[in-house]
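Asks: missing the sequence, but the structure's below:
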């Protein structure tokens, strides 16, 4: 019997040879007739149960477990059954003695993580081996920090840089630490200042752009791109331990094919819209490479979002006459605006126009912008949420009237448009135009409880998929339905967070930043916030994995996954994350009193 036990399935694939031998020696097999009770909720558990053959149903949730699934995994650590299980059909189960499984858990943290009740802890622990392979800032070549006194001169800095072969020096002042670089030295010379007498403190850059020594190197790259700097100050705790230069970062693990900084430089050099296509293709290859290397989904989305922001901004500036840019503001909306879009999907964009401003080329520029994005692989928005549509190309006064209309009547269309607007991010032009409208929205909405409830209502639009998911695992064949991971998992989380952010005046549009702000302000339980963030990241990771697979097979990118095609570990984690989504839907429903609508 023990020879057929598959140690390549999670969580047993984390066991070493000795641990596998201990499990094999502790294995027993039990038969359960169809309809019989396998365990009752609350009873003492003396074995870890794994399905060998047949089908098991979880009472209450209508959840099903098939071949090689671990039953009621959380009960191993607690020692008491968390649910009642029935044999849906004649079933054979492997029994692994609990004392043996617990001893292995004590010595093997990866095996133990599978049984955690805390979803965030479980997801974080199970992803740890992959994350440990990611290069850290501390792994790169770091320059020893060079320090100067506050009363030092520019010449003192130049001599220290030459002596230490450094491109920057640090100066500690009463108000903090500043940095002086080779670029600053060049500017002093060009401006004709006397370096022997010029005080260095007048030329320091503050605040420092810092990164932690334990951070992922990709995060360091993201910071360099976001702040347009060539070096970062590295911290251990609160102390400066080194300086990471761009050249050392690039040589640490990037090559010409997957260099984010190289892609943004390519975008910056483009002098014609068609010249941006190469950067689009490089970005697609970068996504495949970094995902294959196990990069965290949140960091990957941030990195790609930063590149795309540069792409959209550069495209618009190439198309628009220079005199137009101070009078308009280009926005990206939806998942692109939230910074959570990785693969190319339908474009969502808008343009704010300064009141009273007109330009004969405005309509042409907007039309060409959307058409050019189509050639880059961004399909047109089915709802026409694009700058070529006059509804999404309005003056400040026009958008104020639009906002008034959205908030005065919570129709499904108005709610959808408001949701799209709330995820807006400015990428080009006069950013103050957007800031003014964002403040106006909060003033216009006020304490409109009726609108807020109607706004949150769409989370009830799609039934919780956990039951459907369980049934899918129990069936087989080419005709079984797929699970829409966006409708069933991602959308309820994203829109629920959007609704809470709207109510509490939170400006952040990224879902993870919304979770953090809601937790910091006491509007969301901190522990549940961690579960929610990890669950959303897992669901978005499955979405990306399925999308990349579709791309490889030249199929359209959609949001459908086949649960039966997932690994045992992925199915277990999907059940956990969908349970968190269900809890969040219930929280939103109760908070906004959706049952009364």
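Replies: Looks like it arrived, so ask away. It should be emphasised that the depicted structure is a prediction, and the values quoted were computed from it without experimental measurement.
Asks: Every contact and neighbour count from this point should use C-alpha atoms.
Replies: Noted.
Asks: Identify each buried residue in the biggest helix by length in the chain, please.
Replies: Taking DSSP state H as the criterion, the chain has its longest helix at helix 526-552. Neighbour-count burial for helix 526-552 flags 526, 528-548 (criterion: 16 or more other C-alpha atoms under 10 Å).
Asks: ok, now stretch 466-479?
Replies: Buried residues in stretch 466-479, counted by 16+ other C-alpha under 10 Å: 466, 468, 469, 470, 471, 472, 473, 474.
Asks: correct me, but residue 516 touches residue 527?
Replies: No. Taking contacts as C-alpha atoms under 8 Å, residue 516 lies outside contact range of residue 527: 11.0 Å.
Asks: so what's the closest residue in space to residue 560 that isn't next to it in sequence up against?
Replies: Spatial nearest neighbour of residue 560, excluding adjacent residues (C-alpha to C-alpha, 6 or more residues apart in numbering): residue 484 at 4.5 Å. Residues near residue 484 by C-alpha atoms under 8 Å, 6 or more residues apart in numbering: 559, 560, 561.
Asks: One more: residue 486?
Replies: So residue 486 contacts 543, 559, 560 (C-alpha under 8 Å, 6+ apart).
Asks: How many neighbouring residues does the last one have?
Replies: By other C-alpha atoms under 10 Å, 17 other residues sit near residue 560.
Asks: Hmm, residue 482 and it touching each other?
Replies: Yes. Using C-alpha under 8 Å, residue 560 is in contact with residue 482, at 5.8 Å.
Asks: Looking at the contacts of residue 486, which is nearest residue 444?
Replies: Lowest distance from residue 444 to the contacts of residue 486 (C-alpha to C-alpha) belongs to residue 559, with 35.1 Å.
Asks: and which of the buried residues of stretch 466-479 is nearest to residue 338?
Replies: Residue 338 has its nearest neighbour among the buried residues of stretch 466-479 in residue 466, at 26.0 Å by C-alpha to C-alpha.
Asks: try this one side by side with the last:
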């Protein structure tokens, strides 16, 4: 390459999608590129014009992309534009005009067609609408990375089909016959099937030890006398981590793989804990298992610290955010549960049933970082607040020692306002929804995301049922909740500058929580409440809402992907800066992050517009 070509290669390799290419492919692009100089006001192409045989990369300066005087984008250093028309073999959808004296690289389509064919990640980049111009509608927000993740972290994401021959029998088979079959096959379990071939029970070596060796049952009885039922069933094709988490959260060692993942279909395989642990020696499941066995607070703290290291590596390697959230939720829930169990043992038996409620990001199953404690407590009846306040204080002390700071706003179970009986909680929610003052709307946004982490599910189920029943005839309340959700409109693009904080300790930083995550979370919450969707996780809410609004499937898909990307970006920022990840310095954002956020802003704008129309929020004062 000559000196100019070397400069082109050196420049473009720092920006997506060229950063996904190996050196030889970069050289091919650089050799084919032309350097183009244009002055302020020069027109590069017009809306409706047939595509040129090349697209543009901005080297220096800026180019205005607009349609009918509506600004769509401002392309500056590293931005790619003019691609959509070439790939779609269609006319341009906007004008491209130099905003100042600008240097551009023109990349011939013929050269780049070869690149698209040989490097799928680059093709995905363009197909996803990341290149500037007029974005493709509802484009997915893929996490693109040129570097593969190390094997030891990817192995937990290995897909397990679980399809293999399964030893099975019918319900009237004798225990002796089943034991003989297991011994001959050298396996540790046998599945019991009904007449349709559907699983109705399972017998393992453990059942023989507990029920036969002890003399509780006789070997001439039928297997139905000792089988465990119902069988925990899954669909094949999940990851190793998915299945290990299933086993630990459901406290089983075998998962029955069926055709559709339920007990109402035929068995196609079996997944055992032993099989999975043979595939990988270290796994989040090991942390969960150790937490189950551990009784020392300091050791629990160490295990949570190990989990943080694992989450950091998952995020840095761009592993699926949804999987990382699921693992983090399982570990955080288990940690809190173990702490509550230990404190209960120290205090003595509780005077009545209770439930520990997670709020905020943990309530939504989105807490990857060690962020503020947000929790509440509900107990079944009576005047037992004193006991539970003491329990909450002791639990909060331990969680704080393990790295979870207390909430500065005192949203905590150790606050008497948020440690109440079931009837008191029902009364409180009714009051908020019946007289929806600004403080009531604020509290609803906090407490509607509650999720039981430990304790009696009946209490939380009853409370949620009460909320859904009460809000059903409170049109003003839901409209005000929607109005709050659209109060912070997202900027439609970064253009040249981010919308940053103007004052305070976070001056000149971008508020990722306020500008991105909260609008996505708030919109999902409003729709979930009005449609009776019990899920608290934002992504799950959007997934379930597609059933209620099938015409909005594309928008909700984008909202799901936007939420996952924003959670991952916040976690990455938090791990990098050893903080909660909320504020990001603009210069720390890569070009890809900016392009992703630009698309996310469009999704947020569409979600908020949907709420404005559905709830007529512009009529509220």
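Replies: All right, it came through fine. All values reported here derive from a predicted model rather than from experimental measurement.
Asks: that older thread, specify, as a residue range, where the next helix or strand after the longest helix of the first structure falls in the second structure.
Replies: Where DSSP states H and E defines the elements, the next helix or strand beyond helix 526-552 of the first structure is strand 560-561. Using TM-score structural alignment, strand 560-561 of the first structure lines up with residues 583-584 of the second structure.
Asks: can you check stretch 181-188 of the first structure too?
Replies: Against the second structure, stretch 181-188 of the first structure falls on residues 204-211 (TM-score structural alignment).
Asks: repeat for stretch 398-406 of the first structure
Replies: Stretch 398-406 of the first structure corresponds to residues 424-432 in the second structure, going by TM-score structural alignment.
Asks: Now which residue in the second structure aligns to residue 68 of the first structure?
Replies: Residue 68 of the first structure maps onto residue 78 in the second structure, with residues paired by TM-score structural alignment.
Asks: excluding its backbone neighbours, what's nearest that match?
Replies: Per C-alpha to C-alpha, 6+ apart, closest to residue 78 of the second structure is residue 58, 5.3 Å.
Asks: Quickly note the distance from the one you found to residue 590 of the second structure.
Replies: 16 Å (C-alpha to C-alpha, to the nearest Å).
Asks: circling back: would you check that the match of residue 68 of the first structure makes contact with residue 62?
Replies: No. Between residue 78 of the second structure and residue 62 there is no contact under C-alpha under 8 Å: 10.0 Å.
Asks: and the equivalent of residue 416 of the first structure over in the second structure, helix, strand or coil?
Replies: In the second structure, the residue paired with residue 416 of the first structure is residue 442, using TM-score structural alignment. At residue 442 of the second structure, secondary structure determined by DSSP: H, G, I helix; E, B strand; the rest coil is helix.
Asks: residues near residue 442 of the second structure, how many?
Replies: Neighbour tally, residue 442 of the second structure, other C-alpha under 10 Å: 14.
Asks: which residues sit in contact with the residue mapped onto residue 528 of the first structure from the second structure?
Replies: Residue correspondence to the second structure (TM-score structural alignment): residue 528 of the first structure is matched to residue 555. Neighbour list for residue 555 of the second structure: 138, 603, 606, 607 [criterion: C-alpha under 8 Å, 6+ apart].
Asks: so the last one makes contact with residue 525?
Replies: By that I understand residue 607 of the second structure. No. In this structure, residue 607 of the second structure is not within contact of residue 525 by C-alpha under 8 Å, at 11.9 Å.
Asks: one step back: gap between the two ends of the match of stretch 181-188 of the first structure?
Replies: The first residue of stretch 204-211 of the second structure is 11 Å away from its last residue (C-alpha to C-alpha).
Asks: ok, now stretch 209-226 of the first structure?
Replies: So stretch 209-226 of the first structure: terminal residues 10 Å apart, C-alpha to C-alpha.
Asks: Touching that stretch from outside, list them.
Replies: Counting by C-alpha under 8 Å, 6+ apart, residues outside stretch 209-226 of the first structure touching it are 134-138, 227, 230-237, 246, 249, 260-261, 264, 299, 302-303, 306.
Asks: what do you get if the cut-off is 7 Å, keeping everything else the same?
Replies: Here stretch 209-226 of the first structure makes contact (C-alpha atoms under 7 Å, 6 or more residues apart in numbering) with 134-138, 230, 232-236, 261, 299, 303, 306.
Asks: Using the three-state scheme, assign residue 268 of the second structure.
Replies: Taking three-state DSSP, the label given to residue 268 of the second structure is strand.
Asks: From residue 187 of the second structure, how far off is the closest residue in space to it that isn't next to it in sequence?
Replies: Among residues not flanking residue 268 of the second structure along the chain, residue 258 sits closest, at 5.2 Å (C-alpha to C-alpha, 6+ apart). Separation of residue 258 of the second structure from residue 187 of the second structure (C-alpha to C-alpha): 19 Å.
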